[in-house]
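Novice: With the input below, show me the fold.
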Amino acid sequence: MPVAFEPCRPTLLETTTTVSYPVRRVFCVGRNYEAHAREMGRDPDREPPFFFTKWAETVVNADPQDACHVAYPPETHNFHFEIELVVAMGGHAFRIDAAEAEQVIWGYAVGLDMTRRDLQLEARDLGRPWDTGKNVEQSSPMGRLVAKDAARVNGFNPGAGRITLSVDGIAKQDADLSELIWPVEDIVAHISLFYRLAPGDLIFTGTPAGVGAVVPGNRLAGAIAGLPPLEITIAPPAGS
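Specialist: Just a heads-up that it's a prediction; the model follows:
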């Protein structure tokens, strides 16, 4: 039977090998660093991290060699950066425990969870979903994915390592992966209680303190020890 229109092709992420990684789904962890939870007005001792999802179409390649431009989105005056470690699934997982998580991980990357903060906080205060604040086109830029074994050879450790973000060369976020409230293995195990994780699923693991607003023309550079960096430039709103 003919289709009404050509189906969208999956987003393909660049990797450090000759293969591409097709994105299936995007899961995100909210308030997974104590200092960030507190800067957002929350008590991490009383409110544990939680999860939300984003479209696969929000993911864009942000290798420094690719000159990635992210358009300032509409209907916001407070567009924020959030640097994060991203976990890429390589196997199937359903109701696994933390000890099994490493077996189903394909690799890791540096990512940004760009956020329309004004819309997110408005929705939060009204008890509504965060979609308009978080699920935004081009809001999930990522550096090159590295297969887990290669990442460890390069000195990457998902349990400890510096994570940083600068805007126009000025440091904004600077923390360590050891500060994650829920480490990678626990995150994967917990999400697998609710979803059947599969290859192509990405998990953004949360951002440290220091988030802030950007404007068109700003250049963002993110890095995690042992992983390829990312860079994006905030472009003017589409159509302007």
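
Novice: contacts and neighbour counts: CA atoms only from here.
Specialist: Will do.

Novice: host element of Arg38?
Specialist: Arg38 belongs to helix 34-39 when assigned by DSSP states H and E.

Novice: next helix or strand past that helix?
Specialist: That would be, after helix 34-39 and using DSSP H and E, strand 50-54.

Novice: Now show me the structure for the sequence below, then we'll compare the two:
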Amino acid sequence: MPGGRLTQQERQRIAAGLAGGLSYAEIARRLDRPTSTISREVARNGGPSGYRPQQAHRATIQRARRDTPTPLRTAGAAPSGAVEEEIIELAVRSGMPRMTARVHVDLLLSEDGRRTAAELTRRLKVSPASVSVAVNSLVQHGYVRRERDPRRRRDIYVVDDEAWYHSIVISSRQTLESAQAAMAAAEVLGLDRPVGQRLAKAGTFLERVVLDMMESADRWRPFLR
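Specialist: Predicted coordinates:
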């Protein structure tokens, strides 16, 4: 049985097998590879419906480069671990729970922006329940999207460039609801009263800022594509 990494030709045959409706086991048999090799290759590169052999091959090369020990750092350069911790601290200071920040940063710094819950649990050395709470929060706020691997019946969590747009839109909509609630409360309490005037001003300010932000996000969204 051949060992080592899959070749580009093997990846093309995997794509052809998936398109032809072959099972992982049958593809593995034809390539004389373990079934686990095929299932892992497909899962980490888009799943059965999104597998692209050329992209998968490039991603593997990039991961290999990332995993290759680097030479001694230049004086003043920060190690990757320090960079990761710095980003986590920034996220925590902005109000994100630390566990959620750790999961988010691990996804952000992954080569292909994809992890399963099991991978996150193993990499971060935390409980599955902690990962579940964190990813649910990230999905809810638009930072991460959830994909389903139908063959292995598991979720894959993905962070891509469009996530920044979606997170801004979700946050803006929530703030807009608060602004509108403030303006509605102002009318109920009376616009001739100090409390009503204060709520009306705050609601109007938030509404204008949020609408400008959403318009800006739509205008600059093409840069993420």
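
Novice: TM-score for this pair?
Specialist: With the length set by TM-score structural alignment, normalised by the length of the second structure, the two chains reach a TM-score of 0.20; 82 aligned residues with a Cα RMSD of 6.3 Å.

Novice: related to what we said a few turns ago, in the helix holding Arg38 of the first structure, what's buried?
Specialist: Of the residues in helix 34-39 of the first structure, 34-37 count as buried by neighbour count, 16 or more other Cα atoms under 10 Å.

Novice: Which elements pack onto the helix or strand hosting Leu199 of the second structure?
Specialist: Using DSSP H and E, Leu199 of the second structure sits in helix 194-220. The helices and strands touching helix 194-220 of the second structure, judged by 3 or more Cα pairs under 8 Å, 6 or more residues apart in numbering; DSSP states H and E, are helix 162-189.

Novice: re the thing from before, buried residues in the helix holding Leu199 of the second structure?
Specialist: 196-197, 199-204, 206-207, 210, 214, 217.

Novice: Relative to Leu107 of the second structure, which of those is nearest.
Specialist: Nearest to Leu107 of the second structure out of these is Ala217 (Cα to Cα; 22.6 Å).

Novice: Leaving out the residues flanking it, which one is nearest to the closest one?
Specialist: Tyr165 (6.5 Å; Cα to Cα, 6 or more residues apart in numbering).

Novice: okay, now the one you found: neighbour count?
Specialist: For Tyr165 of the second structure, the tally of surrounding residues (other Cα atoms under 10 Å) stands at 18.

Novice: what's the closest non-adjacent residue to Thr53 of the first structure?
Specialist: Sequence neighbours aside, Phe27 is the residue nearest to Thr53 of the first structure in space, at 4.5 Å (criterion: Cα to Cα, 6+ apart).

Novice: contacting residues around the one you found?
Specialist: Phe27 of the first structure is in contact with 51-54, 201-204, counting by Cα atoms under 8 Å, 6 or more residues apart in numbering.

Novice: Can you select the buried ones among those for me in ChimeraX?
Specialist: Buried residues within these, by 16+ other Cα under 10 Å, are selected in ChimeraX with:
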select :51,53,54,201,202,203,204
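
Novice: Can you redo the contacts of Phe27 of the first structure as JSON lines, where the extra columns are distance to Ala151 of the first structure?
Specialist: Output for the contacts of Phe27 of the first structure, formatted as JSON lines (distance: Cα to Cα, whole Å):
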{"residue": "Phe51", "distance to Ala151 of the first structure": "26"}
{"residue": "Phe52", "distance to Ala151 of the first structure": "27"}
{"residue": "Thr53", "distance to Ala151 of the first structure": "26"}
{"residue": "Lys54", "distance to Ala151 of the first structure": "25"}
{"residue": "Asp201", "distance to Ala151 of the first structure": "18"}
{"residue": "Leu202", "distance to Ala151 of the first structure": "16"}
{"residue": "Ile203", "distance to Ala151 of the first structure": "17"}
{"residue": "Phe204", "distance to Ala151 of the first structure": "17"}
